[in-house]
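Q: below are the sequence and a predicted model; questions follow.
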Amino acid sequence: MSTHFSPPSSFSIPTERLHISYIQPENPDHHAFIVHLWNTEQFIQTCGNTGIDTPEKAKEFCKNRVQADYNRNKHGQFLVSLKPHPDASLAESKLIGMVSLMKGEPPNAYTCPDIGYTMLPEENGKGYATEAALGLLDYARRELNVTGVFGFCSKDNPASRRVLEKLGLEFRGLRKLRIFGGSLDAVYATPEMSSDLTVYGIDD
């Protein structure tokens, strides 16, 4: 049975310009931001429609899915906030996106997590996704014993593919991923991971 993982609301992973923080499942500001971010035209085009279009639905999602990921892995979906100045606290910073390190629930899960990111449309092109993902990966390796990491994205999404390459992940080909319903996606992995991806549960 997983224990309830509940980091303090003040906890963050700081980077040069950002704070990366856990979603607080009971925080209405977090619910409202998720609804805003996930219903932008850009998000729906690249990630699909989540159906989470009200704060009530976002709260239910956070209490169930987000918290379950935290309990199981101590990682999952994180908020990204922009510092107004280099020494700013998390509370002083402005929510601009999300970064994730997701590992599904067995048996529908790969044995290594995958990194993901999405920013508000007006914050794209500023390097925030790369900075947030690098900060989260560094923390996960240092504190959560995460080693191998996947990156999945649409084969037709050059911006996401560039970010994965900046993170040091290597392109491992196009695969029809069962966890995403058999869609053909670009698969990236950290260099130390085996060339035989079936050992991590990836097959097509």
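A: It's in. Everything quoted here is computed from the prediction, not taken from an experiment. Numbering: from 1, shown residues only.
Q: from here on, just use CA atoms for contacts and neighbour counts.
A: Will do.
Q: just the strands in the protein please.
A: For the chain, the strands defined by DSSP state E cover 13-14, 18-22, 77-82, 94-102, 114-119, 150-154, 170-177, 183-189.
Q: need those strands in TSV (columns: mean neighbour count).
A: Output for the strands of the chain, formatted as TSV (neighbours: other CA atoms under 10 Å):
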stretch	mean neighbour count
strand 13-14	19
strand 18-22	25
strand 77-82	24
strand 94-102	22
strand 114-119	22
strand 150-154	22
strand 170-177	16
strand 183-189	20
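Q: and Ala58, which of those is closest to it?
A: Closest approach to Ala58 among these (CA to CA): strand 77-82, 12.9 Å.
Q: for the closest one, name the packing helices and strands.
A: Here strand 77-82 touches strand 18-22, strand 94-102, going by 3 or more CA pairs under 8 Å, 6 or more residues apart in numbering; DSSP states H and E.
Q: how about those in a markdown table, adding distance to Leu79?
A: Shown next, in a markdown table, are those (distance: least, CA to CA, whole Å):
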| stretch | distance to Leu79 |
| --- | --- |
| strand 18-22 | 5 |
| strand 94-102 | 4 |
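Q: want to compare, so here's the second one:
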Amino acid sequence: MPEPSACARLPLRTARLILRELDVDDAAFILSLLNDADFLRHIGDRGVHTLEQARAYIVAGAMASYRQHGFGLWAVRLAEAADCIGICGLIRRDTLEDVDIGYAFLPAWRGQGYALEAAQACMALARQDFGLRRVVAITALDNPASARVLEKIGLRFERLIRVSGDAEELRLFAWNAGDALPDT
């Protein structure tokens, strides 16, 4: 695994987006995103209900991951605007053997290809900058939109799993080095 400085390509620009590290100034955005009804339904309640909890969530999660792994969840914004519209990035979870790609967007920004564009950029970083040979993702069974994004970036359904003793089954998708990648 590369040193944390390997992600010197951030902020990362795509055709329409900029991905950058989250910081405590993003607390209001994170509070809104983590309490969105679809986030709660498909991803779960992270127990973040105040600005102070949102700041702590960013420090203990994304910022700690940047220091430890050189990657984490990154803020996503439109290239021509300052406000964050979502998060996307690579996560090292205790509950999964492999690095996980994840994303979530505010309701107004869903269904416009932003998750796909950000996830494609993150997969390129995973392969090229971090040299990952396998990337996984998990989705709720009732989240077909997320599954479509994962398939478009080259991940394939592997199996149903349960994480952390959770009663709910989740779909595990994976990309392995050597797998054919879709044209981007």
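A: Happy to help now that I have it. These numbers were taken from a predicted model, which means no experiment stands behind them.
Q: drop the TM-score for these two in here.
A: Remark: TM-score between the superposed chains equals 0.85 [TM-score structural alignment, normalised by the length of the second structure]; 176 aligned residues with a CA RMSD of 2.4 Å.
Q: still on that earlier bit, adding distance to Ala133 of the first structure, write the strands of the first structure out as JSON lines.
A: Shown next, in JSON lines, are the strands of the first structure (distance: least, CA to CA, whole Å):
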{"stretch": "strand 13-14", "distance to Ala133 of the first structure": "11"}
{"stretch": "strand 18-22", "distance to Ala133 of the first structure": "9"}
{"stretch": "strand 77-82", "distance to Ala133 of the first structure": "10"}
{"stretch": "strand 94-102", "distance to Ala133 of the first structure": "6"}
{"stretch": "strand 114-119", "distance to Ala133 of the first structure": "7"}
{"stretch": "strand 150-154", "distance to Ala133 of the first structure": "11"}
{"stretch": "strand 170-177", "distance to Ala133 of the first structure": "15"}
{"stretch": "strand 183-189", "distance to Ala133 of the first structure": "14"}
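Q: and the helices and strands packed on strand 77-82 of the first structure: which comes nearest Cys62 of the first structure?
A: Using CA to CA, the nearest of these to Cys62 of the first structure is strand 18-22, at 10.7 Å.
Q: ok, for the residue nearest the centre of the first structure, nearest residue in space, not its chain neighbours?
A: Residue closest to the mean C-alpha point of the first structure, counted by CA atoms, centre = their mean, is Ser100 at 1.3 Å. Once flanking residues are discounted, Ser100 of the first structure sits nearest to Gln77: 4.3 Å by CA to CA, 6 or more residues apart in numbering.
Q: same question for Thr190 of the first structure.
A: The nearest residue in space to Thr190 of the first structure (CA to CA, 6+ apart) is Leu169, at 4.6 Å.
Q: so what's the residue mapped onto Glu41 of the first structure from the second structure up against?
A: Aligning on TM-score structural alignment places Glu41 of the first structure opposite Ala37 in the second structure. Listed by CA atoms under 8 Å, 6 or more residues apart in numbering, the contact set of Ala37 of the second structure is empty.
Q: figure out how far stretch 56-70 of the first structure is from the centre of its chain.
A: 15 Å (CA atoms, centre = their mean, to the nearest Å).
Q: next one: stretch 27-47 of the second structure
A: Distance, centroid of stretch 27-47 of the second structure to centroid of chain: 13 Å (CA atoms, centre = their mean).
Q: got it, and stretch 92-103 of the second structure?
A: Between the centre of stretch 92-103 of the second structure and the centre of its host chain there is 10 Å, according to CA atoms, centre = their mean.
Q: sweet, I'm off.
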